[in-house]
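# Pasting the sequence and the predicted model now:
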Amino acid sequence: MRKLVVIEYLSLDGVVQGPGHAAEDEDGGFDLGGWTGPHMADHREWGSPLYQAAGAFVFGRRTYDLWLPHWSTITDPDDLIAAALNGRPKYVASTTLTAATWPGTTVWPDRIPERVAELKAQPGGDILIAGSAALASDLIDRKLVDTYHLWFHPVVLGAGKRLFPPGLAPQQDLDLISSTTTRTGLAILTYERALNS
């Protein structure tokens, strides 16, 4: 059984909205986008092995649209993140996207939890969700996420979307597998869903 792996950038108060740049996600009047900027070098250094290990990627529509124009154009074979993203299957959950222009992409218009469960049952490497917090939260709620890579950034934002919003499924226990502190102060915590959850 393949694992579903989530990697998320969070503020210390649990916000995941708009980590990359100012206009990334302004829903609800959020104007604090780009808060991960000082840590980009650490993102690449510590994230690269996760992308290389993935056998497939699952995206929400917003993340897919943000990543497509950048990552799909990188042809440098030494860029291991781009090589993984461009060379492996990608699945995007969207009811409005009719055709995917990023080669290797399949659009999932419906039955997302069922499709994820079916993909997990197929042979191959683990399935990675990077960003796509709304999709990740839904799959967490349905107990489909197996491994969490939570990257806590040394910033408190006070407002914004959260990975674990109120109303998630009842208690889910996690086991801490590893913890790392990077040179710029990121705390990277890796958890697996406990067997009894």
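Looks like it came in fine.

# From now on I want contacts and neighbour counts done on CA atoms only, so please keep to that.
Noted.

# packing partners for the lengthiest helix in the chain?
As assigned by DSSP state H, the longest helix anywhere in the chain is helix 40-53. Applying 3 or more C-alpha pairs under 8 Å, 6 or more residues apart in numbering; DSSP states H and E, one finds that helix 40-53 contacts helix 80-87.

# So Gly158 is in contact with Asp13, correct?
Yes - between Gly158 and Asp13 a contact is recorded at 7.0 Å, counting by C-alpha atoms under 8 Å.

# List the contacts of the residue nearest the centre of the chain.
Per C-alpha atoms, centre = their mean, the C-alpha nearest to the average position across the chain is that of Ala130, at 1.8 Å. Each residue near Ala130 by C-alpha atoms under 8 Å, 6 or more residues apart in numbering is listed here: Val6, Ile7, Glu8, Val58, Phe59.

# what's the distance between it and Pro166?
From Ala130 over to Pro166 the distance is 21 Å, taken as C-alpha to C-alpha, to the nearest Å.

# now swap in Thr180 and tell me
Taking C-alpha to C-alpha, one finds Thr180 at 28 Å from Pro166.

# Give me the more crowded residue out of the two.
Thr180 (13 against 7; other C-alpha atoms under 10 Å).

# Report the spatially closest residue to that one, excluding sequence-adjacent ones.
Ile188 (5.1 Å; C-alpha to C-alpha, 6 or more residues apart in numbering).

# Report how many residues lie close to that neighbour.
22.

# Would it be right to say that it lies in a helix?
No - Ile188 is assigned strand when assessed by DSSP: H, G, I helix; E, B strand; the rest coil, not a helix.

# another structure for you, compare them:
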Amino acid sequence: MGKVIASVSCTLDGIFTGPKGDEDNMVSWAMPGVIDATMNNLIMFQQAEALLMGRVTYEGFSTYWPFQEGDWADAMNKTHKYVATRNRECDVKWGDYKDTITLLSGDVEAKLVELKKEFNGDIVIPASADLVQSLLNASLVDEFSMIVHPIILGSGHRYLKNISSRKDLKLLRTQHYETSGSLRLCYEVIK
């Protein structure tokens, strides 16, 4: 059975965007840690059997990755991708990689239960906070791979703001990135 891993970069106070008024800009605080963690992130995405993303993440990624080259582009473009949305009218495309993308609309939670049965490997969710919150509330997230950056923004969008009940976690591993001072925390969601 496939394992769903939520992957995100966030600040110490749980913000995964830029600050209020500049939410689309996380470059100012995230880039040092992102650069430090590049190889570990690349390995995670290369080993993923599938990617699952919300509509907003899909819209950003689909305008960039299909037009890039190299190891990262191969990991993003050649891995099968699923776009979760409650909007049944959404049309998903991924450049010349048409056969690698599928729309999951309607009851996304039920469809993910079926997908987890189809896969043996990891299904990685990059960012996609609303999707992760929904799936965590439905007990469908198995692990978190979070890079916590040494900054407190105080404003912006929190990654886990709408969680309906307590979720206990078991620490699987950590990785300290010395240049940026960022820390990767990998947790299993105890069910």
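Everything's here; your move. Everything numeric here is computed off the predicted structure, so don't read it as measured data.

# rewinding a little: now flag whichever of the contacts of Ala130 of structure 1 is closest to Thr95 of structure 1.
Phe59 (12.8 Å; C-alpha to C-alpha).

# hang on, the closest one packs against Ser94?
No - applying C-alpha under 8 Å, one finds Phe59 of structure 1 not in contact with Ser94, separated by 9.0 Å.

# Between the two, which is the more surrounded one?
Phe59 (25 against 17).

# What is the equivalent residue in structure 2 for the more buried one?
Per TM-score structural alignment, the equivalent position to Phe59 of structure 1 in structure 2 is Met53.

# so what's its match closest to, chain neighbours aside?
Val83 is the one closest to Met53 of structure 2 (C-alpha to C-alpha, 6+ apart), at 5.1 Å.

# Tell me the counterpart of the one you found in structure 1.
Checking TM-score structural alignment: Val83 of structure 2 goes with Val92.

# Tell me the secondary structure at its match.
Once three-state DSSP is applied, Val92 of structure 1 turns out strand.

# which residues of structure 2 fall in helices?
With DSSP H as the criterion, structure 2 has helices spanning 27-36, 38-47, 55-62, 71-78, 108-118, 129-137.

# and those helices, which is most packed in?
With neighbours defined as mean count of other C-alpha atoms under 10 Å, the helices of structure 2 peak in mean count at helix 129-137, which reaches a mean of 21.

# equivalent range in structure 1 for that one?
Going by TM-score structural alignment, helix 129-137 of structure 2 sits over residues 133-141 in structure 1.

# what about that stretch, how far off from structure 2?
Here the mean offset of stretch 133-141 of structure 1 against structure 2 after fitting is 0.9 Å, by mean C-alpha distance after the TM-score superposition for structure 1.

# one step back: who's more crowded, Gly158 and Asp13 of structure 1?
Neighbour totals were compared for Gly158 of structure 1 and Asp13, and Asp13 leads with 16 against 11 (other C-alpha under 10 Å).

# And the more buried one? What does it align with in structure 2?
Match for Asp13 of structure 1 (TM-score structural alignment): Asp13.

# excluding its backbone neighbours, what's nearest its match?
Ile152 is the one closest to Asp13 of structure 2 (C-alpha to C-alpha, 6+ apart), at 5.6 Å.

# same question, Gly154 of structure 2
Nearest to Gly154 of structure 2 is Asp13, by C-alpha to C-alpha, 6+ apart, at 7.0 Å.

# Now do the same contact list for Ser7 of structure 2.
Ser7 of structure 2 touches Val124, Ile125, Pro126, Ala127, Phe144, Ser145, Met146, counting by C-alpha under 8 Å, 6+ apart.

# Which of the residues you listed fall in strands?
If you go by DSSP state E, these have Val124, Ile125, Pro126, Phe144, Ser145, Met146 in strands.

# Now do the second one against Ser180 of structure 2, distance only.
The one in question is Ile125 of structure 2. Relative to Ser180 of structure 2, Ile125 of structure 2 is positioned 24 Å away (criterion: C-alpha to C-alpha).

# again, but for the fifth one
Using C-alpha to C-alpha, Ser145 of structure 2 is found at 17 Å from Ser180 of structure 2.
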